[in-house]
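A.B. asks: take a look and give me a structure for this.
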Amino acid sequence: MPEDTTAEQAAPEDLWRLRRSIDNIDTALVAMLAERFRVTREVGQLKARHRLEAVDVAREEAKVARLRENAARAGLDEDFAEEFIRRVMAEVVRQHRIIAEEG
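C.D. replies: Here you go, the predicted model:
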């Protein structure tokens, strides 16, 4: 990690408090993603056992639409939210295909 610059060292306590909050939120996001992938691995195992496709396009599109609505209500950029969830879903599909090949 780079050393603090002089400006950062002189930053007011409020800035440090906010940065600590951001760090805590980032830690929670990683934990939530890890839990999401734990659950989706279980889904992948079920799909493999029942010889279901790794991708459910209808569900993915419904999920994206719902996420865009949630993002708009939360004041987040809908395109960013969609890009994020599509990246997550792509990783899930990749994992499901690996599970199916191993199973």
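A.B. asks: from here on, contacts and neighbour counts on C-alpha atoms
C.D. replies: Fine.
A.B. asks: against which helices or strands is the helix or strand hosting residue 91 packed?
C.D. replies: Using DSSP states H and E, residue 91 sits in helix 78-102. The helices and strands touching helix 78-102, judged by 3 or more C-alpha pairs under 8 Å, 6 or more residues apart in numbering; DSSP states H and E, are helix 13-49, helix 57-74.
A.B. asks: here's the other one to compare against:
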Amino acid sequence: MQNITAEALKARLDAGEELILVDVREPHERAEFNIGGIHVPLGQIQMMQIDELEGLEDKEVIVYCRSGNRSGQAAMSLETQGFSNVVNLAGGMLKWREIYG
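C.D. replies: Reported below is the predicted structural model:
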């Protein structure tokens, strides 16, 4: 599993890159604040209920959560399910909001 910093991710988003973002938080957390992407809570990933990500196994998939812990778990789970390029947002939304408000 690779990590990406909030700064590096923001730079890529600002440059207009088409990124596959996956938010693994619970719905109420996502409703409070998110940076977009596909919403697949961690439990669904761990139970292999990830139809939303079908066909993305060879693409770069960037996962994020509140602090980076759940997305780290999600990244490891996705790797065991055959995803070859999973990236975890280090520090999650806490770090993002600390830097960008």
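A.B. asks: got a TM-score for the pair?
C.D. replies: Aligned and superposed, the two chains score 0.27 in TM-score terms (TM-score structural alignment, normalised by the length of the second structure); 52 aligned residues with a C-alpha RMSD of 4.6 Å.
A.B. asks: just want the angle from the helix holding residue 91 of the first structure to helix 57-74.
C.D. replies: 150 degrees (axes from the mean of the first three to the mean of the last three C-alpha atoms, to 10 degrees).
A.B. asks: that older thread, using CSV, please lay out the helices and strands packed on helix 78-102 of the first structure together with mean neighbour count and distance to residue 85 of the first structure.
C.D. replies: Formatted as CSV, those follow (neighbours: other C-alpha atoms under 10 Å; distance: least, C-alpha to C-alpha, whole Å):
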stretch, mean neighbour count, distance to residue 85 of the first structure
helix 13-49, 13, 11
helix 57-74, 14, 7
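A.B. asks: for these, which one sits closest to residue 96 of the first structure?
C.D. replies: Each of those has some distance to residue 96 of the first structure by C-alpha to C-alpha; the shortest is helix 13-49, at 4.6 Å.
A.B. asks: who are the packing partners of that closest one?
C.D. replies: Counting by 3+ C-alpha pairs under 8 Å, 6+ apart, helix 13-49 of the first structure packs on helix 78-102.
A.B. asks: run the angle between the helix it packs on and helix 13-49 for me.
C.D. replies: 40 degrees.
A.B. asks: check for me that residue 86 of the second structure belongs to a helix.
C.D. replies: No - counting by DSSP: H, G, I helix; E, B strand; the rest coil, residue 86 of the second structure is not found in a helix; it is strand.
A.B. asks: quick check: residue 42 of the second structure touching residue 71?
C.D. replies: Yes - here residue 42 of the second structure lies in contact with residue 71, judged by C-alpha atoms under 8 Å, at a distance of 7.5 Å.
A.B. asks: ok so, going back, residues in contact with the helix holding residue 91 of the first structure: which ones?
C.D. replies: With contact meaning C-alpha atoms under 8 Å, 6 or more residues apart in numbering, helix 78-102 of the first structure is reached by 37, 40-41, 43-45, 47-48, 51, 54-55, 60, 64, 67-69, 71-72.
A.B. asks: and the helices and strands packed on helix 78-102 of the first structure as JSON lines, adding distance to residue 92 of the first structure?
C.D. replies: Output for those, formatted as JSON lines (distance: least, C-alpha to C-alpha, whole Å):
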{"stretch": "helix 13-49", "distance to residue 92 of the first structure": "7"}
{"stretch": "helix 57-74", "distance to residue 92 of the first structure": "11"}
